[in-house]
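K.L.:
Provide a 3D model corresponding to the input given below.
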Amino acid sequence: MRHYKFCPTESLTARSINIARKDVLRRFYEHGLPYSRKLTAHKSCVNYLAFSRHDGRWLASAGDDFRVLLWDFSEVDVVRPAHAFAGPSGNVLALDFSATNQYLYSGGADNVILKYDVSTLRGVGSSSGDGRGSSSFIEQYGDHDDSIRALTCHPYEDEIFLSASEDGKLVLHDGRAGGRMSAAQGTLQHTAEFTGVQHHPVMEHVFATCDVHGQVCLRDTRMAFGPLSGRSNGGIVRVYNTKLSRKSASYLSNPESSSLTFDRDGSKLAVTFLHYYPTVYALSDPHPLAICTGRNAPDGTPISPSQRTYTNSCTMKSGAFGGPGMDEDDMYGAGSDDFRAYVWKIPPLLTLQGLRKEITPHEWYNHEWPDTVAFAEGKWENRYVPFEISTPLARLNGHKSIVNSVAIHPSLLHIVTSGVERQVMLHSPTLSSPAAQNLLPTPSTVRTLQPQDLAAQRTFLRALFGPHPTLHEEIEDDEGEDETISLFDHILREEGEADVFTVRRWGEDSGDSDDSDDEDETMIDVFDTSDSDSSL
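P.N.:
Model (predicted):
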């Protein structure tokens, strides 16, 4: 038998090209994303942003004006929405594109999910330059009894998606099922309000959930849905460690998990916590690897205590992984109460695992740990101190109020942000790109939150009790937006920068304990594809 010697030239060449590409992209981001443009068409707060999968042609935006807008990033210069979808009768809180981008799903405060056909727009450019030429939904789903907080589509099937609601229901929708699956078989009832759900991007049966009690779980559709006789433990295959421990507190804290997201290959999971920092987990590790803070400016300079930096205490926020033009997502972005969005570069998982500190209960209780906040599954369990990514890659300015949503384009060097204001901000590291020309420098400073004065009090009262224009009534000046900003300024003064150990107390001795956290979980290997049912 003749033996052939393996020649790695081709793989080495591809690897060299990939390294060179990453070096070029890193140089683009060395100075952050200093250029931007306001994308203006919405009439109220913009709650959620989502790029279409793979090519990122479409940016979907939606919020409190009961409309879903599509912005076409295949245009030479994105200025106006290319299309608008009508139909919501309440604030829109969640969006997601289906596996092939044929459909777009929306959900929100009207408890209804709407399905839109995007495929009919494939040959359409800016057919309705101001986004007013709109079409309606092709199907609606009324399975929930409260606001829909999150939607996530199956990675391969256009007709399958999951929805999570404040009614505690998690619903599996399968347009192919017909009468084969009843509403009961497609519903998982939880004891707490769901705040997020995310399908794994590769493993079709795996998804993650989070709720108002702070619990973050990895689940399997084959165990979570279907006949009751075939279900097991709510489909849970892993519970992530989300409780906080501080030496000065005799109890643990369980921050509410506001949202979660996977990176593109599903190896990382990031959770946005209320009153705490975005936290990064490895899929197969229940203990956190990193937290993302803003203690330093992007140049590494420490932020003084008198200056505002990353916080999340007042609104529902969603983060996003990204790695434009690269084969991995090594960036993560999230909005903040300090009127900015933050983008962090995430080190490799193996690096983070080596940097994480593990502390035994004996060490924890017999040594001083000043200013140390650790994660612990119980008072007498090991403490885990994740690595702190304290220097963001960039801080994105341009907003006048809280930033809630961040989306990173899958291939172009753009990040979009939105929140309390009516505008979507398009950020870029360069003056021009294939989709945006002649961008302007972003202001280097942000608006300062001023103490409440008489004028601010009057604006706040108008926002609460004054007359409000109808959704379709044009507002010629900024008065309506100023009132909204004033309202959230008031909320920030009352609730901003609250101590998570004060507002989210959890104790094993108290009634705040979630019984499900104390159960002995039988960990199931989610990579085991035996006995699978491809219909879910």
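
K.L.:
Please make it C-alpha for all contacts and neighbour counts, starting now.
P.N.:
Will do.

K.L.:
the helices in the stretch 201-350 of the chain, which residues?
P.N.:
Using DSSP state H, counting those that start in this stretch, the helices of the stretch 201-350 of the chain run over 221-224, 349-355.

K.L.:
now the other sequence, so there's something to compare against:
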Amino acid sequence: MKEVRGCGMRSSVGFLSRRRLTGHPLLKEEFQRRRLAGCSSLYKKNLLGHFGCVNAIEFSNNGGEWLVSGGDDRRVLLWHMEKAIHARAKPVKLKGEHLSNIFCLAFDSTNKLVFSGGNDEQVILHDVERGETLNVFLHDDAVYGLSVSPVNDNVFASSSDDGRVLIWDTREPPHGEPFCLANYPSAFHSVMFNPAEPRLLATANSKEGVGLWDIRKPRSSLLRYGGSLSLQSAMSVRFNSTGTQLLALRRRLPPVLYELHSRLPSFQFDNQGYFNSCTMKSCCFAGDRDQYILSGSDDFNLYMWKIPKDPEAGGPGRVVNGAFMVLKGHRSIVNQVRFNPHTYMICSSGVEKVIKVWSPYQQPDSMGDLEGRVEDKSRSLYTHEEYISLVLNSGSGLSHDYVSQSIQEDPRMMAFFDSLVRREIEGWSSDSDSDLSEGAILQLHARGRRSTRTSREGADDPSAPASGNSTAGCEVFFFVGHQNKKNLNLTNVFIADDNDASFLNFSCPVLILILFFYLVFPCCRLCIHCLLGCGETTQMTLKKIILLIIINNCNFFGLHKSIISKFS
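P.N.:
Below is the predicted model of the structure:
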């Protein structure tokens, strides 16, 4: 028997680690549980196949033999995980392509069908075996979330930017009217059927937070989670495998865990460096007993926390400080994460073109170790000026052309999100110098996170004293590109907050004229600030925003204004 370093247990590496675990299910589960529990890090490997950001990933049911992925390149790719990892097999591209960014995916229970939804306001139903498109379900706005009923593969739910959660039956005519479960003024970013009680669904809304719904009682939620803090921007919600707990992600706040029938949180999970502000992300449970949770972060890392065994420990909303594991290796923001309970593999994706596979077992050509001693060399963040230079030198403005079918890293995309992270941090700092050191960025990240949470909680508490204006930040949704929404081919445009959107009431030529006076006559800047009603953060970024508008032939302005009107 060979000692497996970093795992705290002995294992026959050649017999168990390099083949499928067979035999008694309880022995397999116990082995894998102990293996993961003894690791400080995981082996990692990249899957290459997409030409842009990867916005959605899902494992197949009953073993996770397949992984489906989709993103900015509008393609749905199907990966056979064993062949992709061990034989470098390329993914299968399903024939049905979207007209814009893909945001969500789902398998049916038999793994014979794949549902995909996105920015082109439609859900496509794919046949896995033949790759053909079986049906298309039209929506009125972008589709952010999908969930298939656990008891009826003909029924699925979709959550949309138009503020509706719709229940569809694939046996009905595709142009028929679906059943409307919820209808809010603000966008629904996530929806999921309860795996044990299929009449219940959980949702995450951009303004109304996390809610529980009964399909028999539409238009009114059964429960609004969060207590006095229920009105929070929520972007993802997931049930555990037994349907007794919900995990949710909120903007600028730590992940939160709820018991199904309690509106008060059981636990919140935090760690120095973790932050969720610049992009839309998802979360998931992990472990054979859902004893862990996973979430990506703006600091390019993937975080895993262990759920305390006693839900009453520490009282409602207790903060679990300190992640069980921090997985390092991504080179930009991590948005999506999924766990396979059968193989203990984790897949994550985001701004990069890669899907990263994490495992407690060493795979062919995998990197890293189980102790976290081997780390990838970190890269330096691009500055705002470097990003603008990359845009100017690209010759294509803000749009991205995926015709070249390149799987290589895109510096312009990386720089765009680096710029968002810097802008968020500079909003917390009185120093607007964009050349902050990496150490200073992390310090400001933590400081800004604490101040943001304090002000947010104070705002939700009627008894809290009034505070000054909160710092305006940027919120990123899976958008960007041209005025025609169906031809968007870049991901995640930043959206000004309410306090910073007043300057968008001006026409584009007037903005260009204002920009001219702003740059040429410094003495006019104070008057311009007063005229536009801009906050401090907008003053720092106004000329950059308008410059990007000009670069993209003013088409970006029309889209930018429409997005702000929907999300602000």
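
K.L.:
among the helices of the stretch 201-350 of structure 1, which is nearest G56 of structure 1?
P.N.:
helix 349-355 (26.3 Å; Cα to Cα).

K.L.:
what comes up buried for the closest one?
P.N.:
For helix 349-355 of structure 1, a neighbour-count test (16 or more other Cα atoms under 10 Å) marks 349, 352-353 as buried.

K.L.:
ok, now stretch 53-72 of structure 2?
P.N.:
Quick answer for stretch 53-72 of structure 2 (16+ other Cα under 10 Å): 53-61, 64-72.

K.L.:
Off-centre distance for that stretch?
P.N.:
Relative to the chain's own centre, stretch 53-72 of structure 2 is displaced by 14 Å; criterion: Cα atoms, centre = their mean, to the nearest Å.

K.L.:
got the end-to-end distance for it?
P.N.:
Terminal residues of stretch 53-72 of structure 2 lie 5 Å apart, using Cα to Cα, to the nearest Å.

K.L.:
okay, that stretch sits on what stretch of structure 1?
P.N.:
Aligned by TM-score structural alignment, stretch 53-72 of structure 2 falls on residues 45-64 of structure 1.

K.L.:
on that earlier part again, looking at the helices of the stretch 201-350 of structure 1, which is nearest to V79 of structure 1?
P.N.:
Using Cα to Cα, the helices of the stretch 201-350 of structure 1 put helix 349-355 closest to V79 of structure 1, at 38.2 Å.

K.L.:
What lies in contact with whatever helix or strand comes next after that closest one?
P.N.:
With elements assigned by DSSP states H and E, the helix or strand that comes after helix 349-355 of structure 1 is strand 357-359. The contact list for strand 357-359 of structure 1 (Cα atoms under 8 Å, 6 or more residues apart in numbering) reads 382-387.

K.L.:
Next secondary structure after strand 357-359 of structure 1?
P.N.:
Using DSSP H and E, the helix or strand that follows strand 357-359 of structure 1 in sequence is helix 361-366.

K.L.:
start and end residues in structure 2 for that next one, please.
P.N.:
Counting by TM-score structural alignment, helix 361-366 of structure 1 pairs with no residue of structure 2.
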